[in-house]
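Chemist: What would the 3D arrangement of this be:
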Amino acid sequence: MAKMTMKEKMARNCMAYLLMIRKVGAIAIKQQFSTLERKETGHIKNFELKRFVYHIMKTLLLFLTTLPLLVCSLNVLFYISAIAQSHIPFHNTAINILLERGHTVDLVIARYNEMVNIYYPKGVRRNYTFGYEDSNYWSKNAMHLYNIFEMKPTPWAEFSGFDDAAFELCEIAVRDPNLLEFIKHGQYHIGLSSDYDPCANVIMHAAGVPARASMIPTPMFQQQVLNAGLPSPASLYGTCLYPKTDDSFIRKMFDLLRHTYNVNFVAPKMMARYNGLLKKTFGPTFPNVEEIERNVDLVLVNSNEIIEKQRPISHKIKYIGGMGKKKAKALGKEFDKLLDSALKGVVIFSFGTQVPTKKVPIEIRKNFVAAFKKFPDFLFLWKYDNATMDSELFRNAPNVHRVEWLPQTDLLGDHRVKAFISHMGLNSFLETSAAGVPVLSIPLFIDQHHNALNAASLEVGVIVDRDKLTEKNLISALDELLNNPKYQENAQIISKMMNQKPEQAEKVFYEWVEYAANNPGLHNILNLPGAELSPFWYYSVDVLLVIAVFVLLSIFVLAKILKIVSSWITIRSKSKSE
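Modeler: Predicted structure coming up:
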């Protein structure tokens, strides 16, 4: 293991020193205060003097515990891929947590999607943004994400268009000397990357950032699973983009073929492209992308163990879903009055920030309204872009209300809300799970199918296919969700498990980031051995080949022996007959 520099040793010991000072000082003051309390009341002047000394000691302790923060403060780099609007609040929550703990935070923003509104906390020290030369690149190449009821990505090569977009943006990044200089100048202890492509980790490695962590706003994608070396047989696991849906023979065969194709053809081809670019830019001795990606120190995942399908895991993977979760507040008078008007309860309906109502075909909107009218004892609150839009459609639906804004957290925390109709973005899934509200899932794209299947497997939700949003299907799903008590009961169980989990997300996040920053090279300890093996060695193909050869030779020798014995018996038989 490489010898630590003096700076790294100081950083490692800093947090331990701070904790020691706090503990020892707190004990000393507590003992002194207890002694003062036991003094006789007659010695007033002496007691007042000692109380004054006590306050001096308390102030000194505050100074001693604040001083190390100045020394212990980490320089942290966030390398954010600006792909979806919902990712920005996730990163900002993490940034605020580290800022509140006294650390310095800088940003590098790789602007994939020009339609994302980028904002960040005021405490950020420096930021650097870059993007495509074509300012409308994303809208020209990824419109299937905005016309989701009209266009579908291919189910064979997972999001291959994104791979090309990522590589093109990485070319821009590695050829930008100002970006590399920006990162070098920051003298960072640790860098956190979105890790939807390898470029961030590559550039941070080139700039000499000593510790790196993946921090993804979604569940783990296939690249994180592969880089971490997690066992992932196609017979049990799909991927985040194309999760396993059933165990039919045809489906299992298709899953196996797709898994084999992506792992052994698509991924190596992409890595070869990156390696060619990097060797050309940084020289022939620059490490391969596979090695850099494999050697991240942590993988911070925006999910929760309770709502994920269980799988073999690595100690470097930490779940931080629900970090910075807001507490539900009392509803305003307008919403409170609406909820009180419902006889049996309220259902809220939102497709999130990326799917405006106008993108939902009018026929589907009609089907929703018709289905909602079949449940007159329930009030439906539908997040609508424009509350005056489609007035004729809602004319005879008194139990359906359009609202341009939903206080989602506050509503989910209200006992009168009985269900949530959602596209199943991860933030919504985490929120409704923590609140204990059953969900009618209508997954639209990316990880939402994965989330919806997880909810269904936990029996806290039902799924309606986005291509089968008929009135009949919606009525059937709502009837099951609202009238079968198991969904409400299971949702409450999951909520309790999430809220009482010993390791809460925020603490896991900052403790492990600080730990990794103060212990560079953590991956040397936490990497799984299988992560470095090719399929040939991982599955012991060499041993299987030897066994196969031995079996074939044995069969061959046995066949020869049987042939000789058979010939000998035939000859003996002929001799006896003569």
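
Chemist: From here on, just use CA atoms for contacts and neighbour counts.
Modeler: OK.

Chemist: Now do the same contact list for Asp163.
Modeler: Residues near Asp163 by CA atoms under 8 Å, 6 or more residues apart in numbering: 197, 270.

Chemist: Pull out the buried residues from stretch 353-370.
Modeler: Of all the residues in stretch 353-370, those buried under the rule 16 or more other CA atoms under 10 Å are 355, 357, 364-370.

Chemist: ok, now stretch 277-294?
Modeler: For stretch 277-294, burial by neighbour count (16+ other CA under 10 Å) applies to 277-278, 286-290, 292-294.

Chemist: Here is the second sequence; please produce its structure so I can put it next to the first one:
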Amino acid sequence: MWSKVILFVFFVNYGNSANILGLYFHAGKSHHILGEMLLKELARRGHNVTMASPFPLKEPFPNYTDIHLTGILEDQIARESMFMKMNKGHALVGVNDVLELTRAQTELTLNHTEMAKLLKSGTKFDVIIIDWFMNGAILMYGKLFNAPIIPIASHGTTHLANYIVGNPAPPSYIPNAMLPFPPNMTFFQRMVNGLVTIAYNVVGHTNAKYHQALLEKYFENAPSLDELKDTVALVLSNGHYSFESPRPFVPNVIPVGGFHVQKARKLPTDLQKYMDEAKHGVVYFSLGSNMKSVLLPKEKQQQILKAFAKIPHKVLWKWEDDNLENKPDNVLIRKWFPQNDILGHPNLKLFITHGGLLSTIEALHHGVPVLGIPIFGDQKANIPNAVSSGYAVQLELADLDEATLTKALDEILTNPKYQENAKKRSQLLHDQPMSPMDTAVFWVEHVIRHKGAPHLRNLGSYLPWYQYLMLDVALFVVLFLLVVVGIVGFVIRKICGCCCQRKSKEKRE
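Modeler: Take a look at the predicted model:
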């Protein structure tokens, strides 16, 4: 009996299995984690998955084939000093560095021998899942493989995700992802938000021209980027109202924030013992995969250690070296920690983080309060948003020293409101009709079943920006009113002129 059921399930899955290509050329590990988690789940559910990326799996996985895009990770490592530079200044600082990085990685992908081999192999794909990060030319693979594309917006529901599908994002109440503004912005903040949004649109237009040139460099009769928008079926946004301010969504923007977070597993034996035996609890400190702690100025490293030495808690510090000078006894360093499993341990009291979106979501998933030290990019908006939600304290890197860190640690470790608010937000993230992963898988399979799901697209994504904003209509109305006013004025002047002439003639007579 059971053998028949198993055979039935096998053949149903086999019959419905699809060929799925994951294209994650960007060497940001946090971006890759999202793609890998979703593709592995699709492979578990019987689909045949091919993943092209700089991060091949260390161990084989059923139904999952790796294509190693060599040279891309090495290029990013050579540029890693840019991340510290981006900490200084306003929202546009570092944009050129990021653009150069993504342009170089896009070109390396378009020109990669492994991608050429894949194209020549004649392999057919039912859908392509890509990392969406200022890389418009990558949409060409939808055309080359004749397959719909699903971009995953690792940064959440920002302008990068919105414009590709025409999703509205009024700057009056939706802050730009690079700005530390609350949704209820002041007049000055709304003005700055509007100007920065315009500036990013200008940068986006310039970047689009660069990617168009890339297409024309590598492909004959290359289509325009506007034409390639037709390959985009929907966007999976790494967003959710539990950590993003509420905002509108068109049908083909699907919020799946938190789909990468798994149930915490038991830690390796030594770490499990370390955390279990922490009488006062544990503080976990990590600056993520791009920004490394070893890149901090040595003086700041020592100031941080002095502050840690003052607290009774044990500290886990993700430190990318074997040694750390003057390390106190309550600090344990390692080049890598199983972050999700640490955040899920009941003895963890605080997460000190750069505020990357994945780390912020993981902390929220497990109900852990945050001490945020934003370095660059959306981190400078994620942490203020967490502060306004009541589960975080913010500390600027420029202000980080023994005194400020000690004060921040004392505030968040002794005031129960941060823990309480983290738990409340965690409940919001968990209180959904379907898990984020089930939602993501459903919509991928929906696109496959409905051959690209053209019924989800809205016409706003095809309109030029001036039509989308109704500027052409506004200009017509203004010109029409000016013409009407001009004609009325002309008629009045003529009438007045005739009356004056008549009166003058009557006087003379």
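
Chemist: Which residue in the second structure aligns with Leu444 of the first structure?
Modeler: In the second structure, the residue matched to Leu444 of the first structure (TM-score structural alignment) is Ile375.

Chemist: re the thing from before, turn the buried residues of stretch 353-370 of the first structure into JSON lines, columns for secondary structure.
Modeler: JSON lines is the format used below for those (DSSP: H, G, I helix; E, B strand; the rest coil):
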{"residue": "Val355", "secondary structure": "coil"}
{"residue": "Thr357", "secondary structure": "helix"}
{"residue": "Ile364", "secondary structure": "helix"}
{"residue": "Arg365", "secondary structure": "helix"}
{"residue": "Lys366", "secondary structure": "helix"}
{"residue": "Asn367", "secondary structure": "helix"}
{"residue": "Phe368", "secondary structure": "helix"}
{"residue": "Val369", "secondary structure": "helix"}
{"residue": "Ala370", "secondary structure": "helix"}
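
Chemist: hmm, which two among these are most spread apart?
Modeler: Spatially, the most separated pair among these is Val355 and Ala370, at 21.0 Å (CA to CA).

Chemist: For the match of Leu444 of the first structure, which non-adjacent residue is closest in space?
Modeler: If the residues on either side of it in the chain are set aside, Ile375 of the second structure comes closest to Asn87, at 4.8 Å by CA to CA, 6 or more residues apart in numbering.

Chemist: Could you verify my assumption that that neighbour touches Asp378?
Modeler: No - counting by CA atoms under 8 Å, Asn87 of the second structure sits too far from Asp378 to count as a contact (11.3 Å).

Chemist: Please enumerate the strands of the stretch 301-450 of the second structure.
Modeler: Here the stretch 301-450 of the second structure has its strands, by DSSP state E, counting those that start in this stretch, at 314-318, 331-334, 348-353, 370-372, 392-394.

Chemist: can you pull out the strands in the first structure?
Modeler: Along the first structure, counting by DSSP state E, strands occupy 75-82, 104-111, 127-131, 190-193, 212-216, 298-301, 317-319, 345-350, 378-383, 400-403, 417-422, 439-441, 461-463.

Chemist: Could you point out which of these sits nearest Phe249 of the first structure?
Modeler: Nearest of those (CA to CA): strand 461-463, 22.4 Å.

Chemist: Comparing the closest one with the second structure, how large is the average distance?
Modeler: Mean deviation of strand 461-463 of the first structure relative to the second structure after superposition (mean CA distance after the TM-score superposition for the first structure): 1.5 Å.

Chemist: according to the alignment, that strand goes to what range in the second structure?
Modeler: Against the second structure, strand 461-463 of the first structure falls on residues 392-394 (TM-score structural alignment).

Chemist: and stretch 185-195 of the first structure, how far from the chain's centre?
Modeler: With CA atoms, centre = their mean, to the nearest Å as the basis, stretch 185-195 of the first structure stands 19 Å off its chain's centre.

Chemist: And stretch 346-362 of the second structure, by the same measure?
Modeler: 17 Å.

Chemist: Name the residues of that stretch that are buried.
Modeler: 347-362.

Chemist: ok, which stretches of the stretch 401-509 of the second structure are helices?
Modeler: 402-414, 417-430, 436-449, 465-468, 471-508 (DSSP state H, counting those that start in this stretch).

Chemist: Which residues outside the shortest one are in contact with it?
Modeler: What it means is helix 465-468 of the second structure. By CA under 8 Å, 6+ apart, the residues outside helix 465-468 of the second structure that reach it are 460, 472-473.

Chemist: which of the residues you listed are buried?
Modeler: Buried subset of the contacts of helix 465-468 of the second structure (neighbour count, 16+ other CA under 10 Å): Gly460.

Chemist: Tell me the one of the contacts of helix 465-468 of the second structure nearest His155 of the second structure?
Modeler: Distances from His155 of the second structure to these, taken by CA to CA, are shortest for Gly460, at 21.9 Å.

Chemist: number of nearby residues for His55 of the first structure?
Modeler: The number of residues packed near His55 of the first structure is 13, by other CA atoms under 10 Å.

Chemist: Kindly report the same for Thr50 of the second structure.
Modeler: Neighbour tally, Thr50 of the second structure, other CA under 10 Å: 20.

Chemist: State the distance from the aligned partner of it in the first structure to Ala234 of the first structure.
Modeler: In the first structure, Thr50 of the second structure lines up with Asp106, judged by TM-score structural alignment. Distance, Asp106 of the first structure to Ala234 of the first structure, by CA to CA, to the nearest Å: 40 Å.

Chemist: cool, Ser248 of the first structure as well?
Modeler: Using CA to CA, Ser248 of the first structure is found at 13 Å from Ala234 of the first structure.

Chemist: Show me what Ala548 of the first structure lines up with in the second structure.
Modeler: So, by TM-score structural alignment, Ala548 of the first structure is matched to Val478.
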